[in-house]
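A.B. asks: this one's sequence-less:
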């Protein structure tokens, strides 16, 4: 079987090149982790790469699309309610269950999933494949991330028990604003100058986008391997964690479908709510975790988000392909 055909088969189940690269990055960090001076240099490089990533996010986001999407208030409120109300409640309910079998840091990581904003690129892509409201999805995902820069750490600080060892320093909020929100705002201001260049060099911006996430994953898991993460997380523990992530994803997806139907949304809006309301952003979650949990067991805390992200990509890919297949006969008629 050729490489392209193999990739096409894997893509049907959500295993694209990016997912494989994420897995390989974890393997690389396990076999060859950054140590000593290399780890220090890597932390400095990662800081500026994150700032560049959010600068590009700001430069790529069109204000007109956001304003058009805000007009569909039922869609926007549905996504925000799922992302910042239902998700944290479900994660809070699931956390005590995780503590029966898994380390305390994993329980904090599950709660961290619940507080994260929605994905941007993948939720928009899945919405488009499923014949959904792309403009509404762009607005919902972007708005979720803008709000999440401030709301996500505050939610986590509110929900994490006192004395758990995973609290958030007030100064961390300002660090997030400096490293994430300010570069994003600067990108928006520079958009008139950069919009044309970014449109002509989509491949370069994609490499920066995906490459920065891989770099953050490598840095986090390098630190975890040095600290002995795989001595704590055995194969059965990983299987249990994956099961808990699947349970969380299934519950939110079911709630998203029900909420959209109760709100009387049509197919296009329902798809946007499903994908934007049930997914969580690795691109925002990893940089934020590096700031919030500096000096703590960050690799264990982000492990649930990593697994949830891979799982959501696979499940959403399968759903979008099936929805698209059902829509094809209608489009032909």
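C.D. replies: That came through fine. Keep in mind that this is a model prediction, so the values were computed, not measured.
A.B. asks: hey, let's count contacts and neighbours off CA atoms from now on
C.D. replies: Will do.
A.B. asks: Just the buried residues of stretch 220-228, please?
C.D. replies: Using 16 or more other C-alpha atoms under 10 Å as the test for burial, stretch 220-228 gives 220, 221, 222, 223, 224, 225.
A.B. asks: among the residues you listed, which are in strands?
C.D. replies: Counting by DSSP state E, no part of the buried residues of stretch 220-228 is found in strands.
A.B. asks: Using TSV, please lay out those residues together with distance to residue 47.
C.D. replies: As requested, these are exported to TSV (distance: C-alpha to C-alpha, whole Å):
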residue	distance to residue 47
220	12
221	16
222	16
223	15
224	18
225	20
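A.B. asks: of the residues you listed, closest to residue 282?
C.D. replies: For the buried residues of stretch 220-228, the residue nearest residue 282 by C-alpha to C-alpha is residue 220; the value is 12.8 Å.
A.B. asks: another structure for you, compare them:
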């Protein structure tokens, strides 16, 4: 499985470039009315996620508790721990908004589609990947905002988590539940139009990326930073990804997991979701004019995890084929 620079990744670059060239429509007060548009977009993304989320598939991988513990601990404990260490190490030379972005990256749940796809390609334990990717998405709705409340509170910032929780329930959880409830009626239709639904989902996320950066540009946030901010983001993302890859592989061996489970653990435990991360950031940091900068780490991390994951999946698949 080779990494492809697909239309969605190209679309992210276009959305960011458009925000720098023409930010007014997507900034607060613009004719796109981002205050309303963003929330409708968030609801649509999570409704489609709920429609495509098969909870029945969880039972196939539910009993392998060691690998589940490793993956969820990597996603919601090891990653935030590394994020906190990065914050401590970078204080004084990295901007506070970029630090916040890195910790937000670390607090996010895992991906669903790419974790499962890479596990399939690498001949790993697919039911385990489906179980943990789905479980991670559900846990992240609760844990991600609370991790952010903790880190913001510990830095002395005022962060009232309850309005954020209400927004998450209204614009994220409710559409997700509605999607689930309508699965018996619409699952067949969704299966037949899966590619079109994915296009709508991705276009909605690109719109949210555009409005995120438009506000940041209009508020003049980027004028305070030079090209160094991009280099810091790339280096920090590569460092985090490399450490988590090594830790998940070592811990998988330490737990005595079979190779198929270790493959699923590496892919699920090292991934972070851009698809849920962008809309969730709008609900958590919606009033922050530096939202575009906060999203930088996850936007760099996303193609990085796909590129490296594709190479690893190909190598594991070739080894599995040779052993067979």
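C.D. replies: Okay, I see it. Worth saying up front: this structure is predicted, and the values here are computed from it rather than measured.
A.B. asks: Distance of the equivalent of residue 193 of structure 2 over in structure 1 relative to residue 183 of structure 1?
C.D. replies: Structural alignment (TM-score structural alignment) places residue 193 of structure 2 against residue 201 in structure 1. From residue 201 of structure 1 over to residue 183 of structure 1 the distance is 20 Å, taken as C-alpha to C-alpha, to the nearest Å.
A.B. asks: now swap in residue 195 of structure 1 and tell me
C.D. replies: 16 Å.
A.B. asks: higher neighbour count, these two?
C.D. replies: Neighbours were counted for residue 195 of structure 1 and for residue 183 using other C-alpha atoms under 10 Å; residue 183 has more, 22 against 17.
A.B. asks: what about the match of residue 193 of structure 2, how many residues close to it?
C.D. replies: Residue 201 of structure 1 has 10 nearby residues by other C-alpha under 10 Å.
A.B. asks: Repeat that for the one 5 residues further on.
C.D. replies: Counted by other C-alpha under 10 Å, the residues lying close to residue 206 of structure 1 total 12.
A.B. asks: Enumerate the positions of stretch 25-33 of structure 1 that are buried.
C.D. replies: Per 16+ other C-alpha under 10 Å, stretch 25-33 of structure 1 contains these buried residues: 25, 26, 29, 30, 33.
A.B. asks: swap that for stretch 306-315 of structure 2, please
C.D. replies: Of all the residues in stretch 306-315 of structure 2, those buried under the rule 16+ other C-alpha under 10 Å are 306, 307, 309, 310, 312, 313, 314.
A.B. asks: And stretch 34-41 of structure 2, by the same measure?
C.D. replies: 34, 35, 37, 38, 39, 41.
A.B. asks: okay, that stretch sits on what stretch of structure 1?
C.D. replies: By TM-score structural alignment, stretch 34-41 of structure 2 lines up with residues 42-49 in structure 1.
A.B. asks: Excluding covalently adjacent residues, which one is nearest to the counterpart of residue 249 of structure 2 in structure 1?
C.D. replies: By TM-score structural alignment, residue 249 of structure 2 lines up with residue 257 in structure 1. Once flanking residues are discounted, residue 257 of structure 1 sits nearest to residue 274: 6.4 Å by C-alpha to C-alpha, 6 or more residues apart in numbering.
A.B. asks: pretty sure the one you found contacts residue 256?
C.D. replies: Yes. With contact defined as C-alpha atoms under 8 Å, residue 274 of structure 1 counts as touching residue 256 (5.4 Å).
A.B. asks: burial measure for the aligned residue in structure 1 for residue 206 of structure 2, as a count.
C.D. replies: Residue pairing (TM-score structural alignment): residue 206 of structure 2 is matched to residue 214 of structure 1. By other C-alpha under 10 Å, 20 other residues sit near residue 214 of structure 1.
A.B. asks: What of residue 290 of structure 1?
C.D. replies: 21.
A.B. asks: residue in structure 2 matching it?
C.D. replies: Using TM-score structural alignment, residue 290 of structure 1 lines up with residue 282 in structure 2.
A.B. asks: Name the residues that touch the helix or strand hosting its match?
C.D. replies: Element membership of residue 282 of structure 2 [criterion: DSSP states H and E] is helix 274-285. The contact list for helix 274-285 of structure 2, computed with C-alpha atoms under 8 Å, 6 or more residues apart in numbering, reads 38, 41-42, 45-46, 105, 108, 111, 145, 164, 167-168, 172, 202, 205, 208-209, 212, 291, 295, 298-299, 302.
A.B. asks: rerun that using 7 Å as the cut-off
C.D. replies: Residues from elsewhere that reach helix 274-285 of structure 2 (C-alpha atoms under 7 Å, 6 or more residues apart in numbering): 42, 108, 145, 164, 167-168, 205, 208-209, 291, 298-299, 302.
A.B. asks: can I get the residues you listed in a markdown table with secondary structure?
C.D. replies: Converted to a markdown table, the contacts of helix 274-285 of structure 2 look like this (DSSP: H, G, I helix; E, B strand; the rest coil):
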| residue | secondary structure |
| --- | --- |
| 42 | helix |
| 108 | coil |
| 145 | helix |
| 164 | helix |
| 167 | helix |
| 168 | helix |
| 205 | helix |
| 208 | helix |
| 209 | helix |
| 291 | helix |
| 298 | helix |
| 299 | helix |
| 302 | helix |
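A.B. asks: got a list of what residue 178 of structure 2 touches?
C.D. replies: Residues counted as contacts of residue 178 of structure 2 (C-alpha under 7 Å, 6+ apart) are residue 47.
A.B. asks: how far away is it from residue 169 of structure 2?
C.D. replies: Following C-alpha to C-alpha, the distance that separates residue 178 of structure 2 from residue 169 of structure 2 is 12 Å.
A.B. asks: Then residue 137 of structure 2?
C.D. replies: Per C-alpha to C-alpha, residue 137 of structure 2 is found 14 Å from residue 169 of structure 2.
A.B. asks: Please apply the same query to residue 125 of structure 2.
C.D. replies: In this structure, residue 125 of structure 2 and residue 169 of structure 2 are 32 Å apart, going by C-alpha to C-alpha.
A.B. asks: If anything else comes up later, I'll come back, but that's it for now.
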